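Engineer: just need the structure, nothing else, for what follows:
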Amino acid sequence: MPLGMESRRIPDQRISASSHSTNVFSTWSPSQARLNLQGRTNAWRPQSNSPNEWLQVDFEATKKVTAIITQGAKAVFTHMFVKEFAVSSSQNGVHWSPVLQDGKEKVGRAAPQPSRSSPGAASSALCSECAHSIFATAVSQAVLFFILRSSQQLLVHVDHVPKSQAHCSRAQHSRQHPSFLSPFQIFKANQDHTGTVMNTLEPPLFARYVRIHPRQWHNHIALRIEFLGCDTQQDY
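Structural biologist: Predicted coordinates:
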């Protein structure tokens, strides 16, 4: 089932971001990152188009997250959408676990699917096993630090992760097509500003906090989003 972005069960104060775009004419705040939101400004946009930007949602309790639905937006005549993104999660909002590309922590093996049906219909299949305990997928106490060394180098350091999984990688930045760091799972997202794309998480992600990290975009980063999943009795 949808976890509450579109329906506003997740309140505005539980949605935050690294930054947001604002001027005398418009504000693209994190709380506007709600799937199918309408209006002149109807999405989250960060201050800058950078792989350092992120959108964060606090579910207030641990949830089993089974899928992520994304959507772009439009400003006057400019179409904007996220083409690729990465994900990290946390139980306390301090220690963050990246969803990794290799190893047991890999999430999101399935290809993205255009989401033509309602989120509720999609989630009925995704959440059929909600009552069961499922292996928790994140590196339990990883701390993720992003350090921008220069305009040509972004270093990532993950504490408490085996050396074989902890990498430093160079990211060549460009306005629309920044490369991303190899240890992370990259999710394919939108190809236009109106359609929705659903990425399933296999295995599901158990977390209270989830961050979406845009990695490639068209024109500008702009994001409307919904999470599918359900409550869980498991503690992590």
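Engineer: going forward, measure contacts between C-alpha atoms and count neighbours the same way
Structural biologist: Noted.
Engineer: in which helix or strand would I find the spatially most central residue of the chain?
Structural biologist: In the chain, the residue lying closest to the centroid (Cα atoms, centre = their mean) is I212, at 2.2 Å. Using DSSP states H and E, I212 sits in strand 196-218.
Engineer: this one next, for a side-by-side:
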Amino acid sequence: MTESFGVNVKWITFILIYQLLTYRTLSASVENKPLQECYMGMKSGEIPDNSITATSMYNPYHAPQFARLDAPGTSNHGAWSSLTNNTSEWLQIDLGSNKALAGLVTQGRPTHPQWVVSYTVSCGNTVTDLVSLAKDGKPLVFKGNWDRNTKVYNRFPAVMFCRYIRIHPKTSYDWISLRVELVSADCFASVNPFI
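Structural biologist: So this is what the prediction gives:
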């Protein structure tokens, strides 16, 4: 039966499927913009290599400048990997001036099963006044990756205005290895594209 109470069931099914697909599309975009249009320059190279620093690097093939989202991997490089695998490590990005940040996109190392499972974030106008993003007085721990290449989006609970942003890995799979992009708050209104 395709009609009930004068309503075409096929038409209602089509509308529901259309709304579901539209919702999913909007969930991955901002005001009909792809999320990629909100990226702040890690992937594109607009943020220069010397603005990406870290506490350490495993070797020159895993230097901080390789921490760019979607950086292709070879047998020697493809992500920032720390020298030690502990919670004192961090990756820092200098945006050159204060910018409005909405969140982060992360990936693991493309050529080996290594990634950051959880992390905290701090930011500030200078490296001496960095403040951790917190909830109820405790640093907010973000869920990271579960594989090498899936992009994981995390939106901050509030817009952060800062020049320097640090990502502090807390747990990792096999080793601290990270690729990242910053997401501009200028793109956001009411739609939340983050999972």
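Engineer: where in the second structure does the strand holding I212 of the first structure fall?
Structural biologist: Using TM-score structural alignment, strand 196-218 of the first structure corresponds to residues 151-173 of the second structure.
Engineer: one more: stretch 59-68 of the first structure?
Structural biologist: By TM-score structural alignment, stretch 59-68 of the first structure lines up with residues 95-104 in the second structure.
Engineer: wait, N154 of the second structure sits on L140?
Structural biologist: No. The criterion here is Cα atoms under 8 Å, and N154 of the second structure misses it with L140 at 11.4 Å.
Engineer: show me where the second structure has helices.
Structural biologist: 9-27 (DSSP state H).
Engineer: so who does the residue nearest to the centre of the first structure touch?
Structural biologist: 54-56, 85-88 (Cα atoms under 8 Å, 6 or more residues apart in numbering).
Engineer: and the strands in the first structure?
Structural biologist: 15-17, 21-22, 27-28, 55-71, 73-75, 78-90, 96-98, 113-114, 143-150, 153-159, 187-188, 196-218, 224-231 (DSSP state E).
Engineer: so which of those strands comes closest to S124 of the first structure?
Structural biologist: S124 of the first structure sits nearest to strand 224-231 of all the strands of the first structure, at 9.2 Å, using Cα to Cα.
Engineer: which strands and helices sit next to the closest one?
Structural biologist: strand 55-71, helix 119-126 (3 or more Cα pairs under 8 Å, 6 or more residues apart in numbering; DSSP states H and E).
Engineer: the same query, at a cut-off of 10 Å, please.
Structural biologist: strand 55-71, helix 119-126, strand 196-218 (3 or more Cα pairs under 10 Å, 6 or more residues apart in numbering; DSSP states H and E).
Engineer: dump the ones you listed into TSV; add distance to S26 of the first structure as well.
Structural biologist: Listed next are those as TSV, based on distance: least, Cα to Cα, whole Å:
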stretch	distance to S26 of the first structure
strand 55-71	19
helix 119-126	29
strand 196-218	20
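Engineer: closest to G4 of the first structure out of those?
Structural biologist: Closest among those, using Cα to Cα: strand 55-71, at 8.8 Å.
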